[in-house]
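S.K.: Predicted structure and sequence below. I'll ask about it afterward.
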Amino acid sequence: MSDVKTHQGTCHCGAVAFEVDTALDGLMECNCSHCYRKGFVLAFAPRASFRLKSGEADLGEYRFNKHAIAHQFCKTCGVQPFGYGTMPDGTETVAVNVRTLNDVEPWSWTAERVDGRSF
């Protein structure tokens, strides 16, 4: 298991900025209709480990399927850096798009492929 670190992230235009304390193991790449089309690689962390630094007013929300995840996107550039949800045990969580973390080298990670298309 890798170490928990504080990572900085932004949308493309920089209007939305955040930081999250998470390890970059256990990453998920899902083939559901939403994640696959957007190329998400997701890291999950407790909601309390996530801090929105700027851009709250610049965020829009998208929900689909069971409407369980509040996918957040920048209303200016359209990038979706994270989403809010709840784990099956009721724990509030954040799913962070690893591709929006500024301090992570592209392809320096590995992700488990998950068949979300079948859920």
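M.R.: Structure received.
S.K.: CA atoms for contacts and neighbours, from now on please.
M.R.: Fine.
S.K.: Ends of stretch 18-28, what's the gap?
M.R.: Start-to-end span of stretch 18-28 (Cα to Cα, to the nearest Å) is 20 Å.
S.K.: next up, a second structure to put side by side with the first:
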Amino acid sequence: MSVHRGSCHCGAVTFTVTLTDGLATARRCTCSLCARRGAVAVSAQLDGLRLLTGAEVLRTYRFNTGAAAHHFCSTCGIYTHHTRQSNPHQIGVNLACLDGQSPFLSAVLDGQNHPTDTGQVRTVGTLHFIPAEDTP
């Protein structure tokens, strides 16, 4: 397990998180919220996230079944983490919020056909970042 430090964009929300399998769990989802949000999430156990600052500025958004709780900074609007619908004992953490990490290589999961509905997790692709050649 690896411990990472993270924050929202403005720095109001800071935290440490112990990831269950390092960055190997990095993935995107195709559900209506994740597709619009565009974030890559990594996994941690519920007790693996420790808020250092900003609990008072975190806001929560729930939709559809309400099982997943998506948390974001009310100052800068950045999504930091969410409790999972597919596994209520885990959270997903925004990889881009972790110090020194890049969200540009990850699996894309089929969130339109959610595992709690279908009984299986289905990967529908992989996100790759291909740097452009140096441009003036």
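M.R.: Received it, and whenever you're ready, just let me know what you need. Computed from a prediction, not measured in an experiment: that's the story for all the values here.
S.K.: Against E56 of the first structure, how distant is C32 of the first structure?
M.R.: 27 Å.
S.K.: show me where the second structure has helices.
M.R.: Applying DSSP state H to the second structure gives helices spanning 32-37, 115-118.
S.K.: Output those as CSV; include the columns mean neighbour count and distance to A12 of the second structure.
M.R.: CSV is the format used below for the helices of the second structure (neighbours: other Cα atoms under 10 Å; distance: least, Cα to Cα, whole Å):
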stretch, mean neighbour count, distance to A12 of the second structure
helix 32-37, 13, 20
helix 115-118, 12, 33
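S.K.: Put together a markdown table for these, with distance to T60 of the second structure on each row.
M.R.: As requested, those are exported to a markdown table (distance: least, Cα to Cα, whole Å):
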| stretch | distance to T60 of the second structure |
| --- | --- |
| helix 32-37 | 13 |
| helix 115-118 | 21 |
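S.K.: and of the ones you listed, who's closest to V17 of the second structure?
M.R.: V17 of the second structure lies closest to helix 32-37 among the helices of the second structure, at 20.8 Å (Cα to Cα).
S.K.: so Y84 of the first structure makes contact with H67?
M.R.: No - if you go by Cα atoms under 8 Å, Y84 of the first structure and H67 don't touch, sitting 11.0 Å apart.
S.K.: Could you check which of these two is surrounded by more residues?
M.R.: Y84 (18 against 10; other Cα atoms under 10 Å).
S.K.: Map the more buried one onto the second structure.
M.R.: Y84 of the first structure maps onto T83 in the second structure, with residues paired by TM-score structural alignment.
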